[in-house]
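Student: Attaching a predicted model along with its sequence, questions to come.
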Amino acid sequence: MNVLVIGSGGREHAIVHACARQGHTVLCTPGNPGIAQLARILDSPQDADTLAELAVREAADVVIVGPEAYLAAGVVDACTARGVPAFGPTRAASRLEGDKGWSKAFMHRHGIPTAQHATFTDLDEALAHLETLSAPIVIKDAALRAGKGVTIARSGAEAVAALHDIFSVPDACAVIEDFMTGQEVSVLALTDGERFALTPPSQDHKTIFEGDTGPMTGGMGVVCPFPLSDGDLAVIRERIIAPTLAGMRAEGLPFRGVLYAGLMLTPDGPRVVEFNARFGDPEAEAVLPLLGSDLAQHCLDAATGQLDPQTVHFGDEASAVIILAAPGYPGDPVRGVPLGLPSIGVGEVIYHAGTREVDGELQSSGGRVLAVTAVAPTLNTALARAYALADRVEFAGAQLRRDIGSRIGARAAEE
């Protein structure tokens, strides 16, 4: 097939990699230097209509949309209007991620387990509600913030500061919700709006520093699979994924693409932290290397309402992703740091997340720069190989966490 992938980060590199290894011709816009080794890079304006026209011009059999901002901009709608199958939800359906206040109300309407919450469009009302609560408290910007619009406030003062930050822009909306205890896990569902296939569960590590401390980031490392009990997995399938898809259909918003459920394994069972409307980043860099079947075909089938979950196959191995982030991230990352990439072995991949080439030299160009991934028969081996590979990357001042995967040992001890 002719596959057009839209995006430029580590997630898109993983999507391109998965499609290319099945022998498809892959095009990508805007792409990055790592993607350029596997796909033909297309220079194009990034608005929805122009991208859809590009898909027509290049005779794309399917378009795979990576980042959430493109979904919210209506790229899937524009492609569909021109007869090009596009993998991802429509602009209206992507509201499940793009508007956390609406998403929480949706969960309440359909009985999907999540935290107690309240949504506010007025700062004074939000501050008044805050006075009725005790820390820790979760404060969320309802708008898209690339995975960084969440504050787990350990004090009232921190919660107040988070609200003031959210309401520093016009038309802001904030969600205040109870703090849930337990381990976080991500479960992704490939879906045609009705049928779905689950990926292996994975666990991201969101904060910048070890011990789950410091500011939130877009994700600093992933392990996959994360061990889930049969009971928890059944709850996720039957009380979260299936009713969410049914609820979206009932509200006239059929959801096709990737339904990403960010979950908390609370003492009362799995509850939704938030939904995303696309592959997670860096979860995609951990999950897609384990996919044994044809991603491009699954995306086409989902986009056209013909997904057969029995055709989706993942291997029995484990994967680990270590993010190398730029100095200064998640605040003001340093760009232009020279990068030297080592040779890689079987089962190893270095996905480009924020890189550029200048006069033939590879440099950092964003916050999260590289996603160093290893696949192995066991998770411990995958982690060891990923860290060993990360340590061979030449990247002055790189930030990385040395405790990726440590929560799984703690979970085993609890059980």
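Tutor: Thanks, I have it.
Student: Please make it C-alpha for all contacts and neighbour counts, starting now.
Tutor: Noted.
Student: for the helix or strand encompassing Glu158, packing partners?
Tutor: Assigned by DSSP states H and E, Glu158 falls within helix 156-166. Using 3 or more Cα pairs under 8 Å, 6 or more residues apart in numbering; DSSP states H and E as the contact criterion, the neighbours of helix 156-166 among helices and strands are helix 123-130, strand 137-141, strand 150-153.
Student: List the buried residues in whatever helix or strand comes next after that helix.
Tutor: Using DSSP H and E, the next helix or strand after helix 156-166 towards the C-terminus is strand 174-178. Judged by neighbour count using 16 or more other Cα atoms under 10 Å, the buried positions of strand 174-178 are Ala174, Val175, Ile176, Glu177, Asp178.
Student: Could you check how far the residue nearest to Gly262 when sequence neighbours are not counted is from Ala284?
Tutor: Distance criterion Cα to Cα, 6 or more residues apart in numbering; nearest residue to Gly262, sequence neighbours excluded, is Ser186 at 4.7 Å. Noted for Ser186: a distance of 11 Å to Ala284, by Cα to Cα, to the nearest Å.
Student: and what of Arg271?
Tutor: For Arg271, the distance to Ala284 equals 22 Å [Cα to Cα].
Student: Please compare the first structure with the one that follows:
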Amino acid sequence: MRTLVIGTGGREHALARALSLDPGVTEVHAAPGNPGIAAVATVHDVDPMSGPAVAALAAGLGVDLVVVGPEAPLVAGVADAVRERGIACFGPSREAAELEGSKAFAKDVMAAAGVPTAAARVCTTAAEKEAALDELGAPYVVKDDGLAAGKGVVVTEGRQAALDHALACDRVVVEEFLDGPEVSLFAITDGTTVYPLQPAQDFKRIGDGDAGPNTGGMGAYTPLSWAPDDLVDEVLRDVLQPTVDELARRGTPFAGLLYAGLALTSRGTRVVEFNARFGDPETQPLLALLDSPLSPLLHAAATGGLADVEPPRWKDGAAVAVVMASAGYPESSSTGDVITGVGSADALPDVHVIHAGTALAGDDLVTAGGRVLAVVATGSSVADARGAAYGGVEAIAFDGAQHRTDIAAGR
């Protein structure tokens, strides 16, 4: 199979790496890629937001499968353009991707499907926003209705901070606060059959102890020994399958990666959000533990034949990813800072480094975004994998580098 991965970040590097290790894959291409992806794939300078350009590249390369990584191209309809050329594409249609593109749409789908989630109010005017904050109370949860790269959510005890965020957005969803730990559960689906992956947990805030503002994710690990044994079965039954069935009923079937962000509350499992693609950074440890070849699962989901492929299998042990971010992240990012030590980290046993915001400046690897790298490690336990991952982090340096020191601590 010849494959093409669309995107530039850590998720796409992890996907391209997994496909490059798949014995059934003969070629891995990526567009536009990054320096890490270029080590495992042939990269092409194509605008990932242009459906016609991506489709033309896929047709010109004669690929058998296109994998669209990020949410923005999916919401823009890039997968539709690829399928119109008769090429299998892993990723939902523009209409189905609204599950991530609009929080209000997701709430409507969940209500119709009977999916347990937080009470919410969709607001556009200042009066509606103030009334919703007063009705649902503190801690206040305010979400930008559109795409915001994981940074459009404010959770705060301060009413003014919540109102300021709400007023800065056109349309927002104000929700009741959900207590309890959060879990990410991904599922591969062809629009009918749903195969859950194993649960993972990511760490959203910039600082240790979950301090500071939300980011796109500062680290993740899997498996979750503390999660209920029946969690996957429960979420498949009550969340994933009903959501897929409801979108099919509406005539907008969802084929691709359905990501359920969950809160394990005192009143039961609730959906915090849906995403329409592999999550970053949870994808990095999940793919490090995946024991099944990736391409048959993705191709079957893209072509409606998922029930004919075995469900995903998992290696024993655990995997941990620790994100290294540039100075100023998440409010801003520093670019052009020289990165050293990636080769040394990659050479450590059971460690590999995933590139996210990197670029080449001459012979130097430099920062080119907020989240720069993710150091991923596997081990016989979460503690072993965590130790190996932080050993890799210690080997890498760049000006202003920041990372959390408590990813998967005590797990």
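Tutor: Perfect, I can see it now. Predicted model only: the values in this text are computed from it and were never measured.
Student: Quick TM-score on the pair, please.
Tutor: Comparison of the two superposed chains (TM-score structural alignment, normalised by the length of the second structure) gives a TM-score of 0.96, and 403 aligned residues with a Cα RMSD of 1.2 Å.
Student: Dump the helices and strands packed on helix 156-166 of the first structure to a markdown table, plus mean neighbour count.
Tutor: Formatted as a markdown table, those follow (neighbours: other Cα atoms under 10 Å):
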| stretch | mean neighbour count |
| --- | --- |
| helix 123-130 | 15 |
| strand 137-141 | 23 |
| strand 150-153 | 19 |
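Student: can you pull the contacts of Leu294 of the second structure?
Tutor: Under the criterion of Cα atoms under 8 Å, 6 or more residues apart in numbering, the contact partners of Leu294 of the second structure comprise Ala18, Leu19, Asp22.
Student: what does Asp337 of the second structure give?
Tutor: The neighbours of Asp337 of the second structure, taking Cα under 8 Å, 6+ apart as the test, are Val366, Thr367, Phe398, Asp399.
Student: sorry, back to before: what inclination does the helix holding Glu158 of the first structure have with respect to helix 123-130?
Tutor: For the pair helix 156-166 of the first structure and helix 123-130, the angle between their directions (axes from the mean of the first three to the mean of the last three Cα atoms, to 10 degrees) equals 160 degrees.
Student: Same question for helix 156-166 of the first structure: list its buried residues.
Tutor: Taking 16+ other Cα under 10 Å as the basis for neighbour counts, the residues of helix 156-166 of the first structure that come out buried are Gly156, Glu158, Ala159, Val160, Ala162, Leu163, Ile166.
Student: Tell me who's in contact with the nearest residue to the last one once chain neighbours are set aside.
Tutor: Spelled out, it's Ile166 of the first structure. What sits nearest to Ile166 of the first structure in space, not counting adjacent residues and going by Cα to Cα, 6+ apart, is Asp141, at 6.0 Å. With Cα under 8 Å, 6+ apart as the criterion, the residues that contact Asp141 of the first structure are Lys100, Gly149, Val150, Ile166, Ala172, Cys173, Ala174, Val175.
Student: thought Gly369 of the second structure was touching Ala327?
Tutor: No - Gly369 of the second structure is not in contact with Ala327 according to Cα atoms under 8 Å; the separation is 9.7 Å.
Student: residues in the second structure matched by whichever helix in the first structure runs longest, start to end?
Tutor: Secondary structure assigned by DSSP state H gives helix 379-391 as the longest helix of the first structure. Under the alignment (TM-score structural alignment), helix 379-391 of the first structure falls on residues 382-394 in the second structure.
Student: distance from the matching stretch to the first structure after superposition?
Tutor: On superposition with the first structure, the mean distance recorded for stretch 382-394 of the second structure (mean Cα distance after the TM-score superposition for the first structure) is 0.4 Å.
Student: Thank you kindly, that will do.
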